[in-house]
Structure formats: C-alpha cells, structure tokens
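S.K.: sequence and predicted model, in that order:
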Amino acid sequence: MFIKEVESFIEEDLGYDDVSCTIVPDRPVEAIIFTKEACIIAGTKEAGSIFSYLGIQAETTLKDGDRVKEGEIIFRLKGGAVSILRAERLALNFLGHLSGIATLTRACVDTVRRYSETTRVACTRKTTPGIRKFEKLAVAAGGGDTHRFNLSDSLMIKDNHVKLMGIEAAIEAAKSTSFTRKIEVEVESAEDAVLAAKLGADIIMLDNMQPEIVRRTLDILKGKGLRESVIVEASGGISQVNLESYAKTGVDVISMGSLIHKSSWIDLSLEIVS
C-alpha cells in the first residue's frame, strides 16, 4: 500500500479532531487481532501498512491465502494505546472485507476443481471504487484469477462496442492498437463466437449463456477446428448456486462478479491484552 493511500484512509477515519482515541492515556500496550470464524485470511499486507505508518510493531506468522481456524490469532501488536485504537477499525475493515472475498473465492475454486484441474475462476471489474486492487488481490489470495485490473490491461469488445461498430470492425480496430494486448470479444450466440474466433479474437466471453448452451457452443467451435485457437470464458449471472453446472461445461475461465459483490465480511476483533 502506498503511503498516500494509507494517509487517505487514516484521514477519512480520524477526521480533523480525533476525540475518541485521544481521551485514553497514551501508554505502551500489547494487543491481538483474532478471527471469530474460520476463513481464508487476506489483507495482512494492507493492515501491516497501517500499523507501520502509525508506529505499531505488528507480528504475524500468516500470509494472505492461509486457512485459519476460529479463534486463531492473526496479529500480535505492540505500540502506543492511541495509535492502536486509531488503527483498529481501519485494519479490521481491510482484514474482514478482503478475507471475506478470499474465503468465497476459495470455496468457488474448490467447487470447480471437483470437475476440472485447469478451469480458472476469475473476478470482474465489479469492484468498490478506490479499493479495486485490494479486492482483486484478495481474489488471488483465494486462488482465483484477477482478470483485468483496468481498461488498459487488455482490450475487451463488449455488446455496446458491437452495437456501435459491429464485431468485424471492432476486432479490426482492436488489432491496430498494439500487438501486446490480447483481444477479448463478448458474444451472446454460438454464431458470433465462431465469427469472433475466425476473425482472430484471443478470448471469447460467452455472456449470460445457460450451461447447456455454453457446452453446445464449445462443441460447435471444436467441430469447426476453432476450439484450440481461443480461450473461452463463461460470464454473467454465475454464483455459488449454479457454479457447478458451469464447471462441468469445459470452459477455460468462469468469471464471477459475485466473488466480490456477494462476499460476506469475516468477523475479526482487536483486543488489548496488557
């Protein structure tokens, strides 16, 4: 985490006159952060940056992606009482939110692994403005794929691009941008998937297709000798409820906005022990 980010987050939480933390005697104390439920931990680096900025000595044996049990200690802290109180909610917010994402991601990856050793589970750009990179790194901690971090990472031709330009013109324009960027095309039919593959798309996203249609589209691509030339991604409305059906289709990537926007925060707590 950059110092400017830490300062921005702290400024938001402290405000201009912190009367809540400064009423306590500022003496050296020790504290622990522990989880109240089993989870995949994430956010340790972000919490560590907050502790470091506030002059708090933080020790942990854990790293993002580790599985922890209910009641397990995540951090042992030493520092001034005021600083630890100031760090408390901010650090817990990052740990709770990011661990929730990592935990849901790991559960989804485990579901997919029962049917495929190669299919990737990816997130999308449906993220919280300002903390996207942290949320996507939490997906990675859970064993998922981060997909694009932003619009500059790769070129995705979506339905509105096609409405404005058509698939052929959009792919041609995309190819002219740079040889280093992969081109992904969002399609809603097997016919458009075949067309995109023939025009040289690197990735084809099957958008909002039911699992049986995804399977049929893959068979059509294979029958035309196009299956091996493209990465095929299924996306749109996929959650834990229907994930198993998509995992059985044989797609290369299953992207899920729900990894982030439907994750539940993990309950953690900070307790001063001396």
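M.R.: Cool, got the structure. Numbers count the residues shown, from 1 in each chain.

S.K.: CA atoms for contacts and neighbours, from now on please.
M.R.: Noted.

S.K.: show me what the helix or strand hosting residue 112 is packed against.
M.R.: Per DSSP states H and E: residue 112 is located in helix 81-113. Secondary-structure packing of helix 81-113 (3 or more Cα pairs under 8 Å, 6 or more residues apart in numbering; DSSP states H and E): helix 3-14, strand 39-40, helix 44-53, strand 120-122, helix 132-141, helix 243-247, helix 258-261, strand 268-272.

S.K.: how about the ones you listed in a markdown table, adding distance to residue 153?
M.R.: A markdown table is the format used below for the helices and strands packed on helix 81-113 (distance: least, Cα to Cα, whole Å):
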| stretch | distance to residue 153 |
| --- | --- |
| helix 3-14 | 22 |
| strand 39-40 | 27 |
| helix 44-53 | 23 |
| strand 120-122 | 15 |
| helix 132-141 | 13 |
| helix 243-247 | 26 |
| helix 258-261 | 20 |
| strand 268-272 | 34 |
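
S.K.: how about these, which one is nearest residue 209?
M.R.: Minimum separation from residue 209 across those (Cα to Cα) falls at helix 243-247, 9.8 Å.

S.K.: any buried residues in the helix holding residue 112, and which?
M.R.: Of the residues in helix 81-113, 81-88, 90-109, 112-113 count as buried by neighbour count, 16 or more other Cα atoms under 10 Å.

S.K.: take this one as well and set it beside the first:
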Amino acid sequence: MENRPSAQNLNLLLQNLLPSTLSTVITEWLKEDLPSFDYGGYVVGNTQKVAILFAKANGVLAGVPFVNEIFHQLGCTVKWNYSEGDFLSVETDTAAKNKSRIEVAQVTGPANKLLLGERVALNLLARCSGIATRARKLKNMGDEAGFKGVIAGTRKTTPGFRIVEKYGMSVGGIDNHRMDLSSMVMLKDNHIWAVGSIPSAVKAARSVCGFSMKIEVECQSEEEAVLAAKSGADVVMLDNFSPNDLKIAASSLRSRMNPSNSSDTFIPKVLIEASGGISEATINQYFCEHIDIISMGDITQGVPYIDFSLKIQQV
C-alpha cells in the first residue's frame, strides 16, 4: 500500500503549493493562443454548452488546478469525476482495435470559451499527467525494491512550463530536487573548474548562501566526494558512476562517516546522491541502502503524454 494521502486530500494539499501568480501565467498562455480575432469562436457563438473531458490512455490524473483556472478565467465551470492523483484506467477493445475512453470531467460554459480553453487545457493536462504517471511508476519501483531514499526530478524542465512539470512530479509522489537556482547551491564541474578547486568553490558558496542553504557538490570520484564532505558540503553527488562503482563508493563513504574512524579517514555526515544517465529502464540497478537520493532528468525528458480530448455534446 502506498504511503501517500488520499486522492481528495492530495488535490487539496498540492494546490496550496501553487503560487498566487498562477492566474497571471495562465492569462498569458490563453493570450498566446488568441492574440487577436477568434474566428472559430465566431462560428460557434456563445450559447451555453457542455463538453466532456475524456481520458483515452491509462495514467495518473495531474493538473486539475491548472485546468480549473483556465476555464474559470473563461467563465466556465468544471465538474470532475476523478480527483488529482487518481489512476485513470482505460480499457482497450483489442478485438475491435479501438481504444476506449473514460469520462473524467464535464466543462460547462459558452461554446466559444470552451473551445478557447480546449487546447491549452489539453496540452497542459497531457504533459502534467504524463510526468505524474512516470513519477508514480518510479516511486512504486523504489518501494517494491525496498529503497529508503528519495527519487527526485531535476531542473531539466521546459522553460516557462517548469511549474507544471514540477507539480506533476509532486502528484506522482517523488521529490522535486531543486526548483530553481535559488533553491539549493549545486556546484557542478564547471563551477569547480572555474574557481580551481572544490574547497574554494564550497567556501565561496557558503560565504553568500549562509547557514540555511544546503550546498551540493558534483563529484566524479570517491576522492572528490571525500574532499567535498571535508570542505563543508551537505550533499555529494556521485555523477555518472556505473551501478557497481556507485555502490562501492557509497558504501565506502558511508563507513567513513562513523565517528569511531581515525581522523584521517573520518568525514562529516553528508547526503549521498546518485545521478547521471539513470532512466526508468536502469533505475533498479541503482537502488542501494547507502544512497539517499537518486536524481533523474528522465522524468521530464522524453516522457510519454497521456491522451485527453474535449468533446462538446451534440444537441
């Protein structure tokens, strides 16, 4: 059984994460799709209609607050049959080779406004639900393997659409890692090469980020991870290690955090992160009791969309 809130509670809790500026962002999305005349809207007019939102593929429903706001701005109302985080199971008629569909919500409003919000809502819902579906699958894989750490999605998001993609990760039940460059200090190879050394980079970062911000250092070897820990890093990322080398290095680092070690081998306690080239197909090879975090760009890059459609009901 997954240790997560009920779907209804999840919907209420997660929508509280979203910023007050969300309405402004959605206004811009709608403006992008209608910068001048609405020719199709002229054709259908503003008669009140009901449109059905269908899901046509299996997946986790994610993006409800965004869809609600889109249609709210257009003077429409949305009544959901499912809650945020629910798994939508769509049966397929293999004999007829036709995909079935399930009714997820009903949207009521002027016909021209329903169609104005249609594509913006469907694009958003498809992408957000796709990310949530992959995130849920990865989370379940970790639970089944007995992994006690967290799986996290990286900053490899679409510019201007990060809020939706990061939100989808949360619905799926995984960690967001960094939301942005101001969320945590991550010193990657370029930072270290530019400054000259790991200690210099960590010292400079700490001088401006203060005590309340974590510092993470990308490390190419166990020796670099030891140096980062001794320099004051909070998290060491073992980057692009093979699964076997990762487990050896993580085990060694964990053993060196034991205070009973001699002063030359002891390192301060740090979080150990695995990253680099990890995907849904390979993540099972990286689960390890000594790893605290597995971070992946695969959660947002190349993720399949979940297919939805909106159909106005015929008179």
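M.R.: Good, I have the coordinates. Quick caveat, the model's predicted, so the values are computed rather than measured.

S.K.: before we move on, back to that, how big's the offset between the helix holding residue 112 of the first structure and the second structure?
M.R.: Its aligned residues in the second structure lie a mean 0.7 Å from helix 81-113 of the first structure after superposition (mean Cα distance after the TM-score superposition for the first structure).

S.K.: read off where that helix ends up in the second structure.
M.R.: On the second structure, the counterpart of helix 81-113 of the first structure by TM-score structural alignment is residues 111-143.

S.K.: in CSV, list the helices and strands packed on helix 81-113 of the first structure along with distance to residue 60 of the first structure and mean neighbour count.
M.R.: As requested, those are exported to CSV (distance: least, Cα to Cα, whole Å; neighbours: other Cα atoms under 10 Å):
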stretch, distance to residue 60 of the first structure, mean neighbour count
helix 3-14, 20, 13
strand 39-40, 15, 24
helix 44-53, 9, 20
strand 120-122, 28, 26
helix 132-141, 17, 24
helix 243-247, 34, 20
helix 258-261, 25, 23
strand 268-272, 14, 18
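
S.K.: tell me which of those sits nearest to residue 168 of the first structure.
M.R.: strand 120-122 (26.9 Å).

S.K.: just to revisit the earlier point, out of the helices and strands packed on helix 81-113 of the first structure, which comes closest to residue 190 of the first structure?
M.R.: Closest to residue 190 of the first structure of those, according to Cα to Cα: helix 243-247, at 16.3 Å.

S.K.: contacts for the helix or strand following the closest one?
M.R.: Next in sequence after helix 243-247 of the first structure, counting helices and strands by DSSP H and E, comes strand 253-255. Residues from elsewhere that reach strand 253-255 of the first structure, judged by Cα atoms under 8 Å, 6 or more residues apart in numbering: 119-124, 231-236, 238, 246-247.

S.K.: tell me who's in contact with the alignment partner in the first structure of residue 66 of the second structure.
M.R.: Mapped onto the first structure by TM-score structural alignment, residue 66 of the second structure lines up with residue 46. Contacts here follow Cα under 8 Å, 6+ apart; on that basis residue 46 of the first structure touches 1, 91, 94, 95.

S.K.: ok, the second one touching residue 47?
M.R.: Yes - if you go by Cα atoms under 8 Å, residue 91 of the first structure and residue 47 touch, sitting 4.7 Å apart.

S.K.: how much space between residue 66 of the second structure and residue 201 of the second structure?
M.R.: To residue 201 of the second structure, residue 66 of the second structure is 40 Å away according to Cα to Cα, to the nearest Å.

S.K.: what of residue 89 of the second structure?
M.R.: Distance from residue 89 of the second structure to residue 201 of the second structure, by Cα to Cα: 49 Å.

S.K.: more neighbours, those two?
M.R.: Using other Cα atoms under 10 Å as the criterion, residue 89 of the second structure and residue 201 rank with residue 201 on top: 20 against 15.

S.K.: right, and the helix or strand after the helix or strand hosting the more buried one?
M.R.: Using DSSP H and E, residue 201 of the second structure maps to helix 198-209. Using DSSP H and E, the helix or strand that follows helix 198-209 of the second structure in sequence is strand 215-219.
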